[in-house]
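# this is a predicted model, with the sequence first.
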Amino acid sequence: MRRFVLIRAVLGPFLRLFFRPRIEGAERIPGTGPVILAGNHLTFIDSMILPLVTERQVFFIGKDEYVTGTSLKGRLMAWFFTGCGMIPVDRDGGRGGVAALMTGRRVLEQGNVFGIYPEGTRSPDGRLYRGRTGIARLALMTGAPVVPFAMIGTDRVQPGGSGLPRVGPGLRITVRFGEPLDFSRYEGMDRDRYVLRAVTDEVMSEVMRLSGQEYVDIYATKAKAA
C-alpha cells in the first residue's frame, strides 16, 4: 500500500501535466467493500492509467512476464506494476483462466477492488468486442457490484500498444465510470451459462454506452487470429 501511495504521488502530477485526464464518475466507485471495475482495453497503458485515477487501490491480473525480467528495465517494471496492484499469473495453458478467476475471487473476498477487461485482450482495431463470462462468474460468486468504465483516447496516446506514450495537442485521455451494476438477483446461478452470458452482455452494453465504441459480437482473440 505504501508503494502504491508513493507511485501515485510521483506519477500523478506527470499524468495530469502531459495527458490532462478527464475523470468522470469516479464517485460512483463504492468507498468500501468488494468492487469489480470492468472496462474496455485499448492499449498497454490502460493498466497504468486506471490505478492512478481511483482513490482506492485497484488490483488486477497481469502476465507474469511483466515481473520476471532481470534487467534494470525489467526490475523497474516489476516494482511499478506490483506496486500498482498487479498480481502476476501465468495465463498460458488450460489452467490460466482458472488461476485468474480464483485470484480475482480472493481479492474480492478480502474486500478490495478488482479491475478486469472482459474482452480478455486489447482491442485490435479500437472497437469493443464480446466479453468473456469470467466477469459474470466473479460477480455472482462474490456478490460484488460491477462498476463499468471506459478508457477513451489511450489508443491515440499509445497507438498499437507499444512504444512510449505520445504527448501533444489533442491527445487527451478520458476515464469514465458508470453506475454500479447489482446482479444479486442471480445469486447461486454462477454455473448457468445463459445467466453468465446475460450478465456479461449487460456489462458490455454499459461499457459500450460509456465509451461510444462500435460493438462487434465476436471475441477479440478470434478477430486477431483472422
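Happy to help now that I have it. This one's a predicted model, so the numbers in the text were calculated from it and none came from an experiment.
# C-alpha from now on. contacts and neighbour counts both.
OK.
# and the most centrally placed residue in the chain, what does it touch?
Closest to where the C-alpha atoms of the chain average out (C-alpha atoms, centre = their mean) is Ile116, at 3.8 Å. Residues near Ile116 by C-alpha atoms under 8 Å, 6 or more residues apart in numbering: 36-39, 60-61, 135.
# look up how far Gly12 lies from it.
22 Å (C-alpha to C-alpha, to the nearest Å).
# start and end of stretch 138-158, how far apart?
End to end - C-alpha to C-alpha - stretch 138-158 spans 30 Å.
# still on that earlier bit, export the contacts of Ile116 to TSV and tack on neighbour count, distance to Val207 and secondary structure?
Output for those, formatted as TSV (neighbours: other C-alpha atoms under 10 Å; distance: C-alpha to C-alpha, whole Å; DSSP: H, G, I helix; E, B strand; the rest coil):
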residue	neighbour count	distance to Val207	secondary structure
Ile36	29	13	strand
Leu37	25	11	strand
Ala38	24	8	strand
Gly39	30	6	strand
Phe60	26	18	strand
Ile61	22	19	strand
Ile135	25	13	helix
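# and the furthest pair within the residues you listed?
Comparing all pairs in the contacts of Ile116 by C-alpha to C-alpha, the longest separation belongs to Gly39 and Ile61, at 13.7 Å.
# with adjacent residues omitted, what lies nearest to Val107?
Spatial nearest neighbour of Val107, chain neighbours left out: Phe114 (6.6 Å); criterion: C-alpha to C-alpha, 6 or more residues apart in numbering.
# and the comparison structure, right after this:
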Amino acid sequence: MKLVFSIAELAITWILVPILLYAGAPFSAALGMRIFGTVIIAGSLFLSIYSALVLYYWSGRLPTSFFGPETTVQSGPYRFVRHPFNAGFIAFIFGLGILCGDYWRLLYVAAVGAVVALYSLFQERRAAKSIDSYEEYKEEIPFMIPDPRRRIPFDKSRSVPWQFIVASFVVKLVILFVLPSKVKNSKVLRQRRPFVIALAHQTHFDGPLIFYSTWRYIRFVGTAIYVDRLGLLGWLSVIPVRRYAVDTSAIRQMLATIKQGVPLGIAPEAARSWDGRPLHTKREIWKLFRMLKIPIIPVKFLGVQRLWPRWSKIFSIGTSTVEFGNPIEADDPHLEEKVMDFLGKEDPTFRLPYRNYKHIEKLIWRCPSCGAISSIKGFRSGFSCSSCGKSWTKPTVNEVIQIHDKIIPGSMGLSFPIKDEVIFNGTKVFATMYEDHAIIGDYRLDYNLIKNSSIEKSIEPVFGIANEMVSFVSTTSALMWQEVVDFQIKFRLMKENYHTDLWG
C-alpha cells in the first residue's frame, strides 16, 4: 500500500502540479528561451531520475514521504546535496516557466520552491528521528545548492557507480530476450542488512543473472587477473582478490562494504565448474564467511549449464531458473554443509542434452572407450573419437558427467609420457608430462614444488611454485594438465595439504 501511495504522490507532483500551474499558457517563448528552458528541463529530469535510481538501488525505497529511505544515502547526487530529487523538481517547474512564455507564471516557481523546501525540511525531521547517522550527514552536506568545499568523496563501498545502474538496466534487458529466467525466493534479498550471496559458479551467465534478479547494489568479489584485464568489472565495483595469497586489501574492502550495509557476491569455489557440478572449496572460504559475520544466501542457477558450459565458446538462447536459498547465519555449525547442499542440488535440465557439443574435447580430453588422448572432436549434435571411431550423439548433461568421470585419472589408467603442444612465454613448444615432473620447452616443472593450480580463461593451466607462477596455453586441454598433475601430486606424491578442485 505504501508503494501505491508513493506512486500517487509522484504522479501528483510531476504531472498534476505542472498541469495546474501552466494550463492555458501560450508556450510562445522566443527560440533562445525555448532552448534555455529545454536544457533546464532535460537537466532537471536527469538529476531527479538519477537521484531516484541511486536511492532505490541503495535503500530499496523511493524519494517520497510514504516510502522514503530508512538509511542515509551518500551516493550519486546525494554526495553533494541532501535533496537532489526535490531540487530537480524545482528546476523542472522553472524550466516549464521559461518555455511557457508567460513569465508572470514564474512567480509560481517561488511559491512551489518554498513549498518543496518546507516539505524537504519535514522529511529531514522525520529522517533525523529514525536514522542515527542523518544528523552527521546533515551537518556535512548542503541542503539543495552544492558547495565545492562540502561533499562526500566517492567510495565504492558506500556509493553506487552510475556504470552499475546502467549495466543493471542493460543486463536486465539482454537477459529478458536471450535467457528469460524465473526467479525463486528473491524476497530474501529484500532484507536491509548486508549478506553474502554464495553462487554456484557455472557459466558466464551467473553474474548477469544476479543483476537480473535484484535491484540492489551488490559488490561482487572476483579474481584480480580478470578485474585488471576487464575495465568494466572495475567500473562495476568488483572487489579484486589476488590468488595464491592472503589479500588483506580485498578483505578490508569487503569489511568496509558490509559496514555500509551493501551485500557481497562470492563464488565459494572461486572457479567455474567444467561439467556443472560444484567444485571442492578451500577451507579458507568458510573462514572468510564466518569472519564476515553476516548471513549467507546460496543461489543456484538451473538450466544454464547446457546452454553455455565452460568448455564451450558458444552460448545458446534458452530459459533458466534462478533460485535463492534461505539465509544461513555465519555462526551456524553446519554452514558449509548447508551451503554446498543447496549449490549441489539436482538440476532437472541435466537430464537433457547440451545445445551444442563443439569444443567438448576441452572437457573430454581423451576417449572413454580407447583412452586415446586428444582424439575427441565435438560437433553440434555430439562428439566422436578419431582413434577408435566411437561416437556419442546428444548425450545428456548427466551422461557427459559420467563420461568425464570415466576418463579422469584414478578411473582410467595413465600411460606416461603424455605429450602436448603449448604456447609458453609467447612461443609454441612441445611439452611432456611424466610421473613426477613435466618438461615445457626447456623448462622443468617438478610436481613436488607445486603449491597450487588453477585454470585461467579456460585454456591456460597455472601452477604456483615458491616464487613464480608457471602458466602456458595448452592446445589439447588445460583441464587435462590440471587433472593429471593434481592427481599425481595428491595420490602419487601423497601431498596431504594440496587442494584440488576435483578431489578436494
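Looks like it came in fine. Keep in mind that what you see is a predicted model, and the values were worked out from it rather than measured.
# surely the residue nearest to Val107 of structure 1 is in a strand?
Yes. Under DSSP: H, G, I helix; E, B strand; the rest coil, Phe114 of structure 1 sits within a strand.
# quick one: map it onto structure 2.
Using TM-score structural alignment, the partner of Phe114 of structure 1 in structure 2 is Leu264.
# isn't its match right next to Arg219, touching?
Yes. Using C-alpha atoms under 8 Å, Leu264 of structure 2 is in contact with Arg219, at 4.9 Å.
# which neighbours do those two share?
Common neighbours of Leu264 of structure 2 and Arg219 (C-alpha under 8 Å, 6+ apart) are Thr257.
# tally up the residues packed near the match of Phe114 of structure 1, please.
Look at Leu264 of structure 2: counted by other C-alpha atoms under 10 Å, it has 23 neighbours.
# which residues touch it?
Leu264 of structure 2 neighbours (C-alpha under 8 Å, 6+ apart): 194-197, 218-221, 254, 257-258.
# so is the equivalent of Val175 of structure 1 over in structure 2 in a helix, a strand, or just coil?
Correspondence of Val175 of structure 1 to structure 2, assessed by TM-score structural alignment: Val322. The three-state assignment at Val322 of structure 2 reads strand, by three-state DSSP.
# mind checking the SS state of the residue lying closest to His41 of structure 1 once chain neighbours are set aside?
For His41 of structure 1, ignoring the flanking residues on the chain, the nearest one in space by C-alpha to C-alpha, 6+ apart is Arg122 at 4.9 Å. Secondary structure for Arg122 of structure 1, judged by three-state DSSP, is coil.
# from Phe18 of structure 1, how far off is Arg122 of structure 1?
The separation that Arg122 of structure 1 has from Phe18 of structure 1, given C-alpha to C-alpha, amounts to 23 Å.
# ok, Thr82 of structure 1 next?
For Thr82 of structure 1 relative to Phe18 of structure 1 (C-alpha to C-alpha), the value is 24 Å.
# now Glu179 of structure 1
28 Å.
# out of Arg122 and Phe18 of structure 1, which sits in the more crowded spot?
Using other C-alpha under 10 Å as the criterion, Arg122 of structure 1 and Phe18 rank with Arg122 on top: 22 against 16.
# got a list of what the more buried one touches?
Arg122 of structure 1 sits in contact with 41-44, 220, where contact means C-alpha under 8 Å, 6+ apart.
# output those residues in TSV; the columns should cover distance to Leu164 of structure 1, neighbour count and secondary structure.
Rendered in TSV, the data for these read as follows (distance: C-alpha to C-alpha, whole Å; neighbours: other C-alpha atoms under 10 Å; DSSP: H, G, I helix; E, B strand; the rest coil):
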residue	distance to Leu164 of structure 1	neighbour count	secondary structure
His41	17	27	coil
Leu42	15	27	coil
Thr43	12	23	coil
Phe44	10	18	coil
Ala220	24	23	helix
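# lining up these with structure 2, which overlap?
Retained in structure 2 by both residues aligned by TM-score structural alignment, their matches' C-alpha atoms under 8 Å are the following of the contacts of Arg122 of structure 1: 41-43.
# nearest to Met77 of structure 1 among those residues?
Thr43 (16.5 Å).
# so what corresponds to that closest one in structure 2?
By TM-score structural alignment, Thr43 of structure 1 lines up with Thr203.
# verify the contact between that match and Val304 for me.
Yes. Using C-alpha under 8 Å, Thr203 of structure 2 is in contact with Val304, at 7.1 Å.
# residue range for the one helix or strand Val109 of structure 2 maps to in structure 1?
If you go by DSSP states H and E, Val109 of structure 2 is part of helix 106-130. Helix 106-130 of structure 2 corresponds to no residues in structure 1, going by TM-score structural alignment.
# which non-adjacent residue is nearest the aligned partner of Gly143 of structure 1 in structure 2?
In structure 2, the residue matched to Gly143 of structure 1 (TM-score structural alignment) is Lys293. Computed as C-alpha to C-alpha, 6+ apart, the closest residue to Lys293 of structure 2 that is not its neighbour in sequence is Ala330, at 5.4 Å.
# give me the neighbour count for Leu96 of structure 2.
Counted with other C-alpha under 10 Å, Leu96 of structure 2 comes out at 22.
# hmm, I typed the wrong one, I wanted Gly31 of structure 1.
11.
# quick one: which helix or strand includes it?
Per DSSP H and E, there is no helix or strand for Gly31 of structure 1.
# surely it meets Arg56?
Yes. Using C-alpha under 8 Å, Gly31 of structure 1 is in contact with Arg56, at 7.4 Å.
# picking up where we left off before, how do the contacts of Ile116 of structure 1 look in structure 2, which are kept?
Under both residues aligned by TM-score structural alignment, their matches' C-alpha under 8 Å, what the contacts of Ile116 of structure 1 keep in structure 2 comes to 36-39, 60-61.
# circling back: biggest separation within the contacts of Arg122 of structure 1, which pair?
Greatest spatial distance among the contacts of Arg122 of structure 1 (C-alpha to C-alpha): Phe44 and Ala220, at 15.4 Å.
# now do the same for Val238 of structure 2: its match in structure 1.
By TM-score structural alignment, Val238 of structure 2 lines up with Met86.
# tell me, how many residues neighbour its match?
For Met86 of structure 1, using other C-alpha under 10 Å, the count is 25.
# do the same with Ala271 of structure 2
As a measure of burial, Ala271 of structure 2 has 22 neighbours, counting by other C-alpha under 10 Å.
# ok, now Gln57 of structure 1?
20.
# tell me the spacing between the equivalent of it over in structure 2 and Ala91 of structure 2.
Counting by TM-score structural alignment, Gln57 of structure 1 lines up with Tyr217 in structure 2. Separation of Tyr217 of structure 2 from Ala91 of structure 2 (C-alpha to C-alpha) stands at 28 Å.
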